[in-house]
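>>> The following comprises the amino acid sequence and a computationally predicted model.
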Amino acid sequence: MNDVEQTIVLVKAWPQPSQKYGETVCCAGVTPSGEWRRLFPVRFRHLAGDAQFARWDVVEYRPAKPRDDNRIESRRVDEQSLRRVHKMTEREREGFFDPLFRSSTSEAAKRNESLTLIRPTSLRFFWKPKSAKELAEEDAKRQKALRQGSLFDQELAKIEPCPYELRMAFDDADGSHDMACGDWETAATFFNWRKLYGATSALERLKGVYEKDYFQAGVALALGTVKKRPNQWLLLGIIRLNETVQPRLL
């Protein structure tokens, strides 16, 4: 399985420390033929500028089926082959992802899927301050992992731990859920808006964007399972995606 493959990026999670790779980013998306892909290991901040990507970008890479991950969507990526091709237009997005939506994670699990999209019937964004101890432990874990990386790796800029645990409460066909949000875009927006408006206003603005702007215009939640705990689902991305308008029957 070494032929070149393309994936439309939907998920790029906040960088996480890795004992084996120093730091990795959970990335997932959909192939042009409509199949989910989970890409790893992606050491995003080590990628050259022209290889770095964002949501809706189409990336190309040489994939391999992993030996230690039996989830059908997972692919090991040759980091040196990874490159950004182009960005999917808004028009191209219309209806393309509809077949991937499920009513709940339990429906996805019954289909043997470990990645899915859900249209929540309600949405509430909230946050919890992290203690000084939690922040110190988080930073120490990251620094330890980075020190275990290859001597040939470039030195990465220090990432400030997010001082808040960002969470999303939502309803789907299974009922109510409350999950931590691992979306890079969410955390990055908080840090950018904090510089402009202060922490409290930044959080309130995010709340307004998700609960009003996104929810009213069309929002998709991207969720995925954990390799070691296949029954546990995580919130990986909060995506602005229009709902397809069904034609009215005459």
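Everything's here; your move.
>>> Every contact and neighbour count from this point should use C-alpha atoms.
Fine.
>>> mind listing what the closest residue to residue 217 other than its chain neighbours touches?
Distances taken as Cα to Cα, 6 or more residues apart in numbering put residue 242 closest to residue 217, at 6.5 Å, once the chain neighbours are dropped. For residue 242, the contacting residues are 94, 217, 218, 219, by Cα atoms under 8 Å, 6 or more residues apart in numbering.
>>> Once you drop chain neighbours, what's closest to the first one?
So that's residue 94. residue 244 (6.8 Å).
>>> Was I right to think residue 146 contacts residue 16?
No. Using Cα atoms under 8 Å, residue 146 makes no contact with residue 16, being 10.3 Å away.
>>> who touches both of the two?
residue 23.
>>> ok so, going back, of the contacts of residue 242, which is the nearest to residue 111?
Checking those against residue 111 with Cα to Cα, the nearest one is residue 219 at 22.7 Å.
>>> Just to check, that closest one is in contact with residue 237?
No. Between residue 219 and residue 237 there is no contact under Cα under 8 Å: 10.3 Å.
>>> And here is the other one:
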Amino acid sequence: MALTKVLITVTTYPLPSRSYDELVCTAGVLENGDWIRIYPVPLKFLQGFKDNGKMTSFKYHWLEIDLQKRQDDFRPESHSPINHTFDNVNVIGKIDTKRNWAERKHYCLQNIYYNKKKLLDDSLAPNNTSLVTFKPSKILSFEIENDNREWKNEWKELRKLGDLFDQDKSPEIQIPKLPYKFFYNFIDDEGVQSRLMIEDWEIGALYWNCLRRAEGNETIALEKVRQKYENEFLTKNDIYLFLGTTKEWHQRRGKNPFVIIGVFYPKFEQQLSFF
């Protein structure tokens, strides 16, 4: 595929259950709206890049990357960077939120799923679709569950692989373990219900930022996260969900191999009144 122009729309919070290659899920869309998955990427990708001396996220930036189709992955969207260090990535520019995300909508909302059965049918062979934009008919609830507070041993062992972590730092310091899981419970256009975990990097970062501002009070931090993803998003924003699969669960043909890898949240459009 060689040099490819990609609008980065997704980075997920690292999970130790993922394989080494897929530890950080990074995805985006091409200029024609097609989805593309890029892995492996180093954890430093989450830190972004320097723009006028300030660290800036890659999200919603156009990048030029040397890519090739992964031959070990049956999912058509999966590609691998030729240079795994990402040192040769060209940052072209960012798409802003002007006119209620108009330009972002142009690229991210070209192909939308509304129906769960259609999505799951397309995830099977021969299509093997594994990255989509999904529009719920209604989000019923935002849910929070307790999770393990320590990284599993296999995550800690990844230090030995070299490029994931600074050699003088532990993974627990670089990427703290989220002690909670976050979910959206929603229905499709036929009223069929789904409950999917939100693995977006943004929700993890929001939790840690809220925890710092709350001086370590987890109850307050979780309430702030809930205010954002439930009170604000579900009353003020027109929510679309970026869904993706992991290779392992997609290959097992699980009942529903998708998780929420990103939330797209422009404001509701103002309706003109003629009365």
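Ah, there it is. It should be emphasised that the depicted structure is a prediction, and the values quoted were computed from it without experimental measurement.
>>> Report the TM-score for the pair.
Laid over one another, the chains give 0.83 as their TM-score (TM-score structural alignment, normalised by the length of the first structure), with 241 aligned residues with a Cα RMSD of 2.9 Å.
>>> hmm, back to that, mind putting the contacts of residue 242 of the first structure into CSV with secondary structure?
Output for the contacts of residue 242 of the first structure, formatted as CSV (DSSP: H, G, I helix; E, B strand; the rest coil):
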residue, secondary structure
94, coil
217, helix
218, coil
219, strand
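>>> For my notes, please list these in CSV and give neighbour count and distance to residue 69 of the first structure for each entry.
What follows is the contacts of residue 242 of the first structure, written out as CSV (neighbours: other Cα atoms under 10 Å; distance: Cα to Cα, whole Å):
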residue, neighbour count, distance to residue 69 of the first structure
94, 14, 32
217, 12, 36
218, 17, 33
219, 23, 30
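>>> on that earlier part again, near the residue nearest to residue 94 of the first structure, how many residues? Count them for me, please.
By other Cα atoms under 10 Å, 12 other residues sit near residue 244 of the first structure.
>>> burial measure for residue 51 of the first structure, as a count.
Residue 51 of the first structure, neighbours per other Cα under 10 Å, totals 17.
>>> Please read the previous query as pertaining to residue 29 of the second structure.
Count around residue 29 of the second structure with other Cα under 10 Å applied: 25.
>>> Quick check: it vs residue 207 of the second structure, distance?
Taking Cα to Cα, to the nearest Å as the measure, residue 29 of the second structure falls 27 Å from residue 207 of the second structure.
>>> before we move on, back to that, list just the nearest of the contacts of residue 242 of the first structure to residue 60 of the first structure.
Nearest member of the contacts of residue 242 of the first structure to residue 60 of the first structure, counting by Cα to Cα, is residue 94, at 21.9 Å.
>>> Report the buried residues of the top helix by length along the first structure.
For the first structure, the helix that runs over the most residues, judged by DSSP state H, is helix 132-147. Across helix 132-147 of the first structure, burial judged by 16 or more other Cα atoms under 10 Å covers 135, 138, 139, 142, 143, 145, 146.
>>> Identify the residue of the first structure aligned to residue 141 of the second structure.
Superposed on the first structure with TM-score structural alignment, residue 141 of the second structure falls opposite residue 124.
>>> meant to ask about residue 238 of the second structure, not that
By TM-score structural alignment, residue 238 of the second structure lines up with residue 218.
>>> Next, the contact list for the nearest residue to residue 35 of the second structure once chain neighbours are set aside, please.
Of all residues not flanking residue 35 of the second structure in the chain, residue 29 sits nearest, at 4.4 Å (Cα to Cα, 6+ apart). Residues in contact with residue 29 of the second structure (Cα under 8 Å, 6+ apart) are 6, 7, 8, 9, 35, 36, 107, 108.
>>> now with 6 Å?
The contact partners of residue 29 of the second structure, by Cα atoms under 6 Å, 6 or more residues apart in numbering, come to 6, 7, 35, 36.
>>> Which helix or strand contains the first one?
This means residue 6 of the second structure. strand 2-11 (DSSP states H and E).
>>> Which residues outside that strand are in contact with it?
Outside strand 2-11 of the second structure, the residues touching it (Cα under 6 Å, 6+ apart) are 25-30, 59-67, 201, 262.
>>> Tell me how far that strand lies from the chain's centre.
13 Å (Cα atoms, centre = their mean, to the nearest Å).
>>> Buried residues of it, list them for me.
Buried positions in strand 2-11 of the second structure, judged by neighbour count with 16+ other Cα under 10 Å: 5, 6, 7, 8, 9, 10, 11.
>>> and of these, the nearest to residue 172 of the second structure?
Distances from residue 172 of the second structure to the buried residues of strand 2-11 of the second structure, taken by Cα to Cα, are shortest for residue 11, at 18.9 Å.
>>> Now do the contacts for the residue lying closest to that closest one once chain neighbours are set aside.
Distance criterion Cα to Cα, 6+ apart; nearest residue to residue 11 of the second structure, sequence neighbours excluded, is residue 26 at 4.7 Å. Residue 26 of the second structure is in contact with 10, 11, 38, counting by Cα under 6 Å, 6+ apart.
>>> For the second structure, which segments count as helices?
Going by DSSP H, the second structure shows helices at 98-108, 116-122, 153-157, 171-174, 201-213, 218-226, 233-236, 247-251.
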